[in-house]
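K.L.:
Here's a sequence, model it:
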Amino acid sequence: MHPFTREHDELRSAIRQFLQKEIAPHVDEWERAEQVPRTVLRKMGELGYFGLNIAEEYGGSGENPLAEAVLHEELGRLNASGFANTVGVHIGIAMRPVYRFGTEEQKQAYVVPGVQGEKIGALAITEPGAGSDVAAISTRAVREGDSYVLSGNKIFITNGVYADFYVVAAKTDPQAGHRGVTLFIVERDDAGFHVQRKLEKVGNHASDTAELFFDECRIPAHRKLGEENKGFYLVMHNFQWERLMIALQTLGTAQAALDMAVEYAKTRQQFGGPLTQFQVIRHRLVDMAVEVEKARQLTYHALDLFAQGVDAVAETSMAKLTATETACKVADEALQIHGGYGYMGEYPIQRAWRDMRVTRIYGGTSEIMKEIIAKRMGLLP
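P.N.:
Modelled structure (predicted):
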């Protein structure tokens, strides 16, 4: 069962064709360059792919989370997570809170050009000393007249090197814990803002990742996003969608890894026949297919609940946990079936194997997902 309509299926076909024609031939090039060209992002904006869940008045095609879900799953199936992360973080994590909680002026300044692909966003929350514990961030924002002055640094920020705007979490009341967090919009040319360094990663190479530094970065007060000291709740509000997005992308890549393994096992000749002549290989592929389907059904169920407006925190956490763990396992099994060739750069299975590992960390670690689920089960005080 799935929550998609015929229109969503047609959209899926169009997206898949676009990705295969316009993106797939360039993935290796962008991985080496460690950057996705802006021309490609603008083209996706022109085709409407950045506005699938945005109201028409801001350049989108209407609020439709299922349509955007199709995009994320197909991005994952492309097996180009660096590219998928660049797009996903922009439309689902950075632009989304501005659309949901921003003023009309902010929406016109960032959402409208964001939908068009003219401006690309990043979300800056994580710090060297604060990851899953958002309340522990130490970046400060002090009100001075009609401005705020930000001081501190952020790390592991996707799109951080080349973004045009950054949704930044900072403490406006350092003594209040999570009740003292506020969100701000920082532009890359703001005085006092610096991309401290570009980070080198194991995978997701086409996705630029940065450490950011705010050296008394002064921004106008009208770039405060939402109410002062309410930023933590805005971040938490978007986590369901972010985790669904990650589940959908990793589900797509898990399917791609399975497809690569099946194709290789059918064509690779060993001991006088294809690998599929061996029961151990056939059963391994079957086990992989079962795991992928289980993750798909759980993810679609959580997505369906979310699209209906149901509180699906537990189901979304289950989907993120299951899909990411499954993708890592399936990619590893697929590489094993490829043997030594799977470890070579010329075979795309190695990219899935490298790229999937971080999905169990970002957007909430597997351990955090289990704690959320445990709390919903009434297992925590």
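K.L.:
from here on, contacts and neighbour counts on C-alpha atoms
P.N.:
Noted.
K.L.:
and the longest helix anywhere in the chain, how far from the chain's centre?
P.N.:
Criterion DSSP state H: the longest helix present in the chain is helix 231-267. Its chain's average C-alpha position is 9 Å from that of helix 231-267, according to C-alpha atoms, centre = their mean, to the nearest Å.
K.L.:
The stretch 101-250 of the chain: helices as residue ranges?
P.N.:
Along the stretch 101-250 of the chain, counting by DSSP state H, counting those that start in this stretch, helices occupy 104-106, 112-116, 231-267.
K.L.:
Who are the packing partners of the longest one?
P.N.:
Other helices and strands packing on helix 231-267, by 3 or more C-alpha pairs under 8 Å, 6 or more residues apart in numbering; DSSP states H and E, are helix 65-77, helix 95-101, strand 181-187, strand 273-274, helix 279-307, helix 313-338, helix 349-356.
K.L.:
Repeat that for the shortest one.
P.N.:
Packed against helix 104-106, as judged by 3+ C-alpha pairs under 8 Å, 6+ apart, are no other helices or strands.
K.L.:
ok, and for that helix, which residues are buried?
P.N.:
By 16 or more other C-alpha atoms under 10 Å, the buried positions in helix 104-106 come out as residue 106.
K.L.:
Off-centre distance for it?
P.N.:
25 Å.
K.L.:
what's the answer for the second one, then?
P.N.:
Centroid separation for helix 112-116 versus its chain: 18 Å, with C-alpha atoms, centre = their mean.
K.L.:
Show me the contact partners of it.
P.N.:
For helix 112-116, the surrounding residues in contact (C-alpha atoms under 8 Å, 6 or more residues apart in numbering) are 42, 44-46, 48, 50-51, 58-60, 90-91, 95, 119-121.
K.L.:
Report the buried residues of the longest helix of the chain.
P.N.:
With burial defined by 16+ other C-alpha under 10 Å, the residues of helix 231-267 counted as buried are 231-232, 234-235, 238-262, 264-265.
K.L.:
Could you identify the helix or strand that succeeds it?
P.N.:
Following helix 231-267 in sequence order, the next helix or strand is strand 269-270 (DSSP states H and E).
K.L.:
what's that next one packed up against?
P.N.:
Short answer (3+ C-alpha pairs under 8 Å, 6+ apart): strand 269-270 packs on no helix or strand.
K.L.:
Can you get me the centre-to-centre distance for that strand and its chain?
P.N.:
Strand 269-270 has its C-alpha centroid displaced from the chain centroid by 39 Å (C-alpha atoms, centre = their mean).
K.L.:
likewise stretch 252-269?
P.N.:
Distance of stretch 252-269 from the chain centroid (C-alpha atoms, centre = their mean) equals 24 Å.
K.L.:
what sits up against that stretch?
P.N.:
73-79, 274-276, 281, 285, 288-289, 292, 326-328, 330-331, 334-335, 337-338, 349, 352.
K.L.:
Please generate a structure for the following sequence too, so the two can be compared:
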Amino acid sequence: MLSELLVKRNIYESQNHELIGLMIDDFLKREILPFHAEWEKNGKVSREIWEQTGTQGLLCIDVPEKYGGVGFDFSFSALFIEKLANFGITGPGFSLHSDIIANYIVKYGTEAQKNSYLPAMSQGTKIGAIAMTEPDCGSDLSNIKTTAVDKGSYYLVNGQKIFITNGLLCDFAIVAVKTPNASQKDSITLLLMDATAEGFQKGTTFKKLGMHAQDTCTLFFDNVKVPKEQVLFEEGKGFQLMMNELSRERLTIAIASAGMAKGAIEETIKYTTIRKAFKKPIAGFQNTQFKLAECATQLQIHQAFIDQCIALEIRGELSAESAAIAKCSASEMSTNIIDECLQLFGGYGYMWEYPIARRFADNRVAKIYGGTNEIMKILIAKKLLEGHI
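P.N.:
Purely as a prediction, here's the structure:
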């Protein structure tokens, strides 16, 4: 079995990890897997599943207890991310909400902001989104066009953001805006914007290649008044904050990529040992055995580096370059593994009712979001050549 082949992982070695892992397995099988296909048809998950997940203590796992979180370290968040991906669950945008948005507020928010948002986020009664990407601005975040004009006690925000995960269900968003009164170098500010604000509008859910159950839409801002108290950290510091937190986001993508690959291998082992061709199981052919061996080898190698990055993140030592390596390489690895696994399913692998087909579609975005892999290579190369060119 795959689990017996892979080296025991020190990152999940405690009894708490084992117990919580079993609880997660049970929760996902009972409350999410039976409904995921319906959510795919609807283009979004239910709000109820957010509250149920909060009740289980699986949202904002590493947020301090005094703000409503569980107070565990990031390894428990990583375990949940991995489990979701292993089961092929891509609908609920839990990780973005818990591990990215909540972390911004924990690290940079005022006490009033923390007390206003974090307890409700932990309970799943207030869903968060982060709005950076614009129609004409993808990876080049310094070129955003959404503006926030200073009106004394508030900002007047105009613009739009595209491809926003949790966009349709969100109760608030961290929105990156240009504040013209700041210097050109430090002109980006992050605002906590409530979805109930007048002029805050949500578009329809995109019809995507994959991740059909994850609500993704455009957000529009038409003269939205945002009080100055909703600035995250300081005016003009938004770009710096985004650069600081992208490493964590890229690590979560790497973790999910490894989980998706592991699930694909497990599904393929099961299928190839049952499915027969030329009067024997497909797994009995040397080509199948070689392909599965190659996939397992790549997974093991990548898992070891990802675990090292998780340990670095817990200690606050994860570099932008290491996160870029993990994200770029793991997403490439998972794409290749899922493609190889789908091939072993033959024609059935192309049928949507087979989980391997959905993994193939859902996983493809891993090489795009969180910064494209081309951007990751630029970051890595820049560090390699630092001081030489």
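K.L.:
Got a TM-score for the pair?
P.N.:
Their TM-score after superposition, calculated using TM-score structural alignment, normalised by the length of structure 1, is reported as 0.96; 379 aligned residues with a C-alpha RMSD of 1.5 Å.
K.L.:
Restricted to strands, list the contacts of helix 112-116 of structure 1.
P.N.:
residue 121 (DSSP state E).
K.L.:
Name the member of the contacts of helix 112-116 of structure 1 with the most neighbours.
P.N.:
By neighbour count, taken as other C-alpha atoms under 10 Å, the most surrounded of the contacts of helix 112-116 of structure 1 turns out to be residue 121 (32 neighbours).
K.L.:
which one in structure 2 is aligned with that residue?
P.N.:
With TM-score structural alignment as the criterion, residue 121 of structure 1 lines up with residue 128 in structure 2.
K.L.:
That match contacts residue 166, doesn't it?
P.N.:
Yes - if you go by C-alpha atoms under 8 Å, residue 128 of structure 2 and residue 166 touch, sitting 7.0 Å apart.
K.L.:
Show the residue spans covered by the strands in the stretch 101-250 of structure 2.
P.N.:
Counting by DSSP state E, counting those that start in this stretch, the stretch 101-250 of structure 2 has strands at residues 128-131, 147-150, 154-165, 172-178, 188-194, 200-202, 216-227.
K.L.:
possible to save these as TSV with distance to residue 386 of structure 2?
P.N.:
TSV is the format used below for the strands of the stretch 101-250 of structure 2 (distance: least, C-alpha to C-alpha, whole Å):
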stretch	distance to residue 386 of structure 2
strand 128-131	31
strand 147-150	34
strand 154-165	33
strand 172-178	29
strand 188-194	26
strand 200-202	43
strand 216-227	38
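K.L.:
Make sure residue 388 of structure 2 is indeed in a strand.
P.N.:
No - assessed with DSSP: H, G, I helix; E, B strand; the rest coil, residue 388 of structure 2 is coil; it does not lie in a strand.
K.L.:
Can you find the partner of residue 130 of structure 1 in structure 2?
P.N.:
Taking TM-score structural alignment as the criterion, the aligned counterpart of residue 130 of structure 1 in structure 2 is residue 137.
K.L.:
Who are the contact partners of that match?
P.N.:
143, 144.
K.L.:
residue in structure 1 matching residue 240 of structure 2?
P.N.:
Using TM-score structural alignment, residue 240 of structure 2 pairs with residue 233 in structure 1.
K.L.:
That match and residue 84 of structure 1, how far apart?
P.N.:
Separation of residue 233 of structure 1 from residue 84 of structure 1 (C-alpha to C-alpha, to the nearest Å): 26 Å.
K.L.:
Equivalent analysis for residue 15 of structure 1, please.
P.N.:
Distance of residue 15 of structure 1 to residue 84 of structure 1, computed by C-alpha to C-alpha: 13 Å.
K.L.:
More neighbours: these two, which one.
P.N.:
residue 84 (24 against 19).
K.L.:
what separates the host helix or strand of the more buried one from the chain centre, distance-wise?
P.N.:
Assigned by DSSP H and E, residue 84 of structure 1 falls within helix 81-88. Computed by C-alpha atoms, centre = their mean, the chain-centroid distance of helix 81-88 of structure 1 equals 7 Å.
K.L.:
just the contacts of helix 112-116 of structure 1 now: which is nearest residue 183 of structure 1?
P.N.:
Using C-alpha to C-alpha, residue 95 comes nearest to residue 183 of structure 1 of these, at 12.8 Å.
K.L.:
Please give me every residue in contact with whichever residue in structure 2 pairs up with the closest one.
P.N.:
In structure 2, residue 95 of structure 1 lines up with residue 102, judged by TM-score structural alignment. Counting by C-alpha under 8 Å, 6+ apart, residue 102 of structure 2 touches 60, 63, 118, 121.
K.L.:
which of the residues you listed tops the neighbour count?
P.N.:
Neighbour-wise, these (other C-alpha under 10 Å) top out at residue 60, 32 neighbours.
K.L.:
Nearest residue to that one in space, ignoring adjacent ones along the chain?
P.N.:
Closest residue in space to residue 60 of structure 2, ignoring its immediate chain neighbours: residue 98 at 4.4 Å, by C-alpha to C-alpha, 6 or more residues apart in numbering.
K.L.:
Now do the same contact list for the one you found.
P.N.:
Applying C-alpha under 8 Å, 6+ apart, the residues contacting residue 98 of structure 2 are 59, 60, 61, 121, 122.
K.L.:
thinking again about what came up before, which of the contacts of residue 102 of structure 2 does structure 1 keep?
P.N.:
Retained in structure 1: 118, 121, out of these (criterion both residues aligned by TM-score structural alignment, their matches' C-alpha atoms under 8 Å).
K.L.:
Turn the contacts of residue 102 of structure 2 into TSV, including distance to residue 182 of structure 2.
P.N.:
Shown next, in TSV, are the contacts of residue 102 of structure 2 (distance: C-alpha to C-alpha, whole Å):
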residue	distance to residue 182 of structure 2
60	33
63	31
118	29
121	31
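K.L.:
State the pair within the contacts of residue 102 of structure 2 that is farthest apart.
P.N.:
63 and 121 (10.0 Å).
K.L.:
re earlier: what's the mean gap between the longest helix of structure 1 and the aligned bit of structure 2?
P.N.:
Once fitted to structure 2, helix 231-267 of structure 1 is off its aligned match by 0.9 Å on average (mean C-alpha distance after the TM-score superposition for structure 1).
K.L.:
Next, the angle from that helix to helix 65-77.
P.N.:
When axes from the mean of the first three to the mean of the last three C-alpha atoms, to 10 degrees is applied, the directions of helix 231-267 of structure 1 and helix 65-77 differ by 50 degrees.
K.L.:
Tell me the spatial nearest neighbour of the residue opposite residue 43 of structure 2 in structure 1 once aligned, not counting adjacent residues.
P.N.:
Counting by TM-score structural alignment, residue 43 of structure 2 corresponds to residue 34 in structure 1. The spatial neighbour of residue 34 of structure 1 that comes closest, neighbours along the chain excluded (C-alpha to C-alpha, 6+ apart), is residue 206 at 4.1 Å.
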